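S.K.: sequence first, then the predicted structure, then my questions.
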Amino acid sequence: MAVKDFALPDLGEGLTESELVSWKVAVGEEVRLNQIIAEVETAKALVELPAPYDGRVSRLYVEPGVTVAVGEPIVAFEVGAPEGATGAGGPEVQEAAPATAAAEAPEPTLVGYGARADSGSRPVRRPRPGLSGPAPDRTPEPALAGSSAPAAVTAPAASVLTAERPLAAPPVRKLARERGIDLATIRGTGERGHITRQDLDRASAPAAVTAPSPGGATAPATLPSAADEVRIPIRGVRKATADAMVRSAAVPQATVFLTVDVTPTMELIGRLRAHPASSEARPGLLAVVGKACTIAIARTPELNSRWDDENQEIVQYRRVHLGIAAATPRGLLVPVVRDAQSLSLADLAVAIRELAETARAGRTAPSALTGGTMTITNVGVFGVDAGTPLLTPGEAAILALGATRRQPWEHDGAIALRDVMTLALSFDHRIVDGEQASRFLADLGRILSDPASVIAMV
């Protein structure tokens, strides 16, 4: 029976690493081809990995919470005829094939990932301390007699993290190095004896010191400790967002604002939702603004462009791929509506709703999060009146919608209560001048304050 390693596949869109979120299988478990074996989180989406073989899981190289490079083995399978199969010459035991030999053989096609290129070379594997040795022993540790509180336990000898090293996740090891703590001196209180951040906090907490009191006596004083801190690893969507914002900050950006009476648009939305023809689509303000953007872009195409620094060119797009910023439990995602300029208002509303629901469920495919040409973000849903949005890298403009508020406003020569909203447009000043940005925003405001004016624009 041969042993084959399965490496983290290239999930596309230039992603080079992913975090293993959870295993759906255990060592010794029989799996079938395309059975889901793990969930990984890329910088853009949560992705399910299917099994590449029929076989038995013989080893899990990586524990949940660890970031893995594309091409790095994450699991090993026993595949082929069972060991001890009887042949013509009697019982025969087939030794496990070396991992390198298994890697050289072409792997079957993975659903959604495409066939692996038969390059004849193996991707470089980054060594991970402690992730060598036999498969992990998943037998629960017995509780210590007479103890009702969690107690430190000793790691089993047959652990995936070898007994020669203290049990600790990579982030904990890094924190220990930063604090100068020898993990060999710490007794772990985590599962199977793992050393946790709390164990490090207890070990590094300073002892109480004495400080002189006004009367000359000494009184105990406590210094701030690491226990007062909460450290959150930077990875996944947060890491991708941070990287994107650093790149965005390198672009010369400017922002223009416009406050608009959107009462006619809100009345139009009410009529559309009540109309049988659009009752299922239920278009909202975001869909109307998106449609208005495609109309305004046709009059100011500079907003639908990108800067090509390598070739020293401005690349202007003929089609509008509209990014819709969505707040999700995993962080900010920007799924893209392809060819928004060719969609009806009803179709655009459905597309936006479906993308937002998929993003919040954490099931957006990485390909759906790239290729946008302009972005809309609705900060008004959080009760914010206005903001200065930062550009999505590679785009020339981003529009932020503020909250729609009922407030006194000049209307037909008198003061009346109207629905008012502030628009904020940030733009790449290398591509777009203030005149072009202002003209685009004025067109947008004209459509939202008087939807019938579209007739004069198209």
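M.R.: Looks like it arrived, so ask away.
S.K.: C-alpha only now, for contacts and for neighbours.
M.R.: Will do.
S.K.: residue contacts, the residue most central in space within the chain?
M.R.: Centroid-nearest residue in the chain: V237, 2.8 Å away (criterion: C-alpha atoms, centre = their mean). Residues in contact with V237 (C-alpha atoms under 8 Å, 6 or more residues apart in numbering) are T42, A43, K44, A45, R330, G331, L332, L333.
S.K.: following the helix or strand hosting it, which helix or strand comes up?
M.R.: When secondary structure is defined using DSSP states H and E, the element that contains V237 is helix 236-249. The element immediately downstream of helix 236-249 (helix or strand, assigned by DSSP H and E) is strand 253-261.
S.K.: mind listing what's buried along the very next helix or strand once past that following strand?
M.R.: Toward the C-terminus, strand 253-261 is succeeded by helix 263-274 as the next helix or strand (DSSP H and E). Neighbour counts using 16 or more other C-alpha atoms under 10 Å place T263, P264, T265, M266, L268, I269, L272, R273 of helix 263-274 among the buried residues.
S.K.: E313: which of these is nearest?
M.R.: T265 (37.9 Å; C-alpha to C-alpha).
S.K.: alongside the first one, take a look at this:
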Amino acid sequence: MPEYKQFLLADTAEGLTEAEILNVRVQPGDEVTVNQIVVEVETAKAAVELPIPWAGVITEVLAEPGATVEVGAPLLTVDVDPAGSSASPAQAVNGSSAPAPAAAEEEMKPLVGYGSKTTEARRRPRRAAPSAAPPAATPAAPPAAAPAPAPAAARGGYVPLAKPPVRKLAKDLGVDLSTLTGSADGGIITREDVERAARPAAPAAPAAPAAPAPVAGSRERRVPVKGVRKATAQAMVSSAFTAPHVTEFLTIDVTPMMELRERLKKHPDFAGVKLTPLAFAAKAVCMAVKRTPDVNATWDEAAGEIVYKDYVHLGIAAATPRGLVVPKIRDADAMSLPELARALDELTTTAREGKTPPAEMVNGTITITNVGVFGVDTGTPIINPGEAAILAFGAIKDAPWVVDGQLAVRKVLQLSLSFDHRLVDGQQGSQFLADVGALLADPAMAITY
């Protein structure tokens, strides 16, 4: 007898409650192996690839790209014993051969952090599904347990060919993909096909009663707030209205640091290393934290305690196509300058590709945001929730500077530090910022720390 299991959306170790389906890599009839990547989802922190814990044959795909589903919702049905009888998945789940509810729930835990929520999902039909009625011997399922009907365009087995971003665009613009003919090879629907269909199309249904529907030819666009943007907005509002922010500024001459950087590029220890000014800033922050541990602490409101961290999990704010993310360099204070430079290069590359694991974006202790990469001098950054301080690293520019009583053109940098005044007093914040500035202005000061 076949054994059917449902692959559920599980908590990917970050406490999420929902995720958007980016891509489903399998179709009904496909054979899968243990740990094969079958679904890609976007959570509030990262794009995540989900492996399946069983081998078998996909019998149903229950989630479409672009859909938002809750933790515990079924994504796929898998026959893990394809050599068994021809009983349908519905029989195995709803019929007399179904396991007891508790046993079924235990069998369907695909990942650590499984959630028990259930969400009704719109099912995608099998490619060659016959339209005949169910066998007479199959007991009828209760009305409440019947699967949601498939979309009208898909009942005949037709599934429009389009990539996930194109599906998402069509969803945002209110375009029905089943009405389009793809212009790309193989009949694949492109972004241009969707945009062309949207121009003369009737207004799409509004996302909310109070929001007007987009009008063809309008010079405005409406994009749902979700994923990274939604998480960032919630975190920044929470931080701005919870932690009393103070921001201080410091302008320094970093000509000695830039000269040292040029010398180190030729050193054997830095062969193949992308040594950026940000690597010097990361090292300076880790060293300065040891003299002012208050900036590397957490305010525990519930316990009424300040938690001091004897390690530095350094957050680096990175702009990506998905929005702002802050991956962490674990135990950055234990790294040498070459190790920090390599870690920064790997971190930023992975973040821009959207491949940072969710576990790498939590539990930071202090953050650097490099606004200088955009040519900006400085700013007033908002502290990441759970941290006490964030340093903004500005652009390094040629500027007039007084050296030994004489005016000279030097490499000048502006720093700004925002800190939580519940944890950090003005004296402590000023001391930390001055220490970071001193290490960047004169790297030789490091031997005195």
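M.R.: Good, I have the coordinates. Nothing here was measured: the structure is a model prediction, and the numbers come from that model.
S.K.: what would you report as the TM-score here?
M.R.: The TM-score (TM-score structural alignment, normalised by the length of the second structure) is 0.79; 394 aligned residues with a C-alpha RMSD of 3.4 Å.
S.K.: list the contacts of the one in the second structure that sits across from I295 of the first structure in the alignment.
M.R.: With TM-score structural alignment as the matching criterion, the partner of I295 of the first structure in the second structure is M287. For M287 of the second structure, the contact set (C-alpha under 8 Å, 6+ apart) comprises D333, Y449.
S.K.: what about M287 of the second structure, distance to V307 of the second structure?
M.R.: Distance of M287 of the second structure to V307 of the second structure, computed by C-alpha to C-alpha, to the nearest Å: 19 Å.
S.K.: returning to that earlier point: so the match of I295 of the first structure is in which element?
M.R.: Since the elements are taken from DSSP H and E, M287 of the second structure ends up inside helix 277-291.
S.K.: what is the distance between that helix and the centre of its chain?
M.R.: Chain-centre distance of helix 277-291 of the second structure: 26 Å, with C-alpha atoms, centre = their mean, to the nearest Å.
S.K.: check stretch 444-451 of the first structure too.
M.R.: Relative to the mean C-alpha coordinate of its chain, stretch 444-451 of the first structure is positioned 35 Å out (C-alpha atoms, centre = their mean).
S.K.: what range in the second structure matches that stretch?
M.R.: Against the second structure, the aligned range for stretch 444-451 of the first structure is residues 436-443 (TM-score structural alignment).
S.K.: same check, this time on stretch 315-322 of the first structure
M.R.: Per the alignment by TM-score structural alignment, stretch 315-322 of the first structure matches residues 307-314 in the second structure.
S.K.: give me the contacts around that stretch.
M.R.: With C-alpha under 8 Å, 6+ apart as the contact definition, stretch 307-314 of the second structure has outside contacts at 282, 286, 293-294, 296-300, 328-333, 363-368.
S.K.: on that earlier part again, and the buried residues of helix 263-274 of the first structure as TSV, adding distance to V75 of the first structure?
M.R.: Conversion of the buried residues of helix 263-274 of the first structure to TSV gives the following (distance: C-alpha to C-alpha, whole Å):
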residue	distance to V75 of the first structure
T263	58
P264	59
T265	55
M266	54
L268	56
I269	52
L272	53
R273	51
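S.K.: picking that back up, for R122 of the first structure, see how far away the residue nearest to the centre of the first structure is.
M.R.: V237 of the first structure sits at a distance of 29 Å from R122 of the first structure (criterion: C-alpha to C-alpha).
S.K.: distance check, L175 of the first structure against L448 of the first structure.
M.R.: In this structure, L175 of the first structure and L448 of the first structure are 53 Å apart, going by C-alpha to C-alpha.
S.K.: R338 of the first structure too?
M.R.: For R338 of the first structure, the distance to L448 of the first structure (C-alpha to C-alpha) stands at 23 Å.
S.K.: looking at the two, which is more packed in?
M.R.: Each of R338 of the first structure and L448 has its neighbours counted (other C-alpha atoms under 10 Å); L448 has more, 25 against 19.
S.K.: any idea which element the more buried one lies in?
M.R.: Using DSSP H and E, L448 of the first structure sits in helix 434-449.
S.K.: that helix against the second structure, how far on average?
M.R.: For helix 434-449 of the first structure, the mean distance to aligned residues of the second structure following superposition is 1.1 Å (mean C-alpha distance after the TM-score superposition for the first structure).
S.K.: so what secondary structure elements neighbour that helix?
M.R.: For helix 434-449 of the first structure, the elements it packs on are strand 253-261, helix 263-274, helix 285-299, strand 414-428, judged by 3 or more C-alpha pairs under 8 Å, 6 or more residues apart in numbering; DSSP states H and E.
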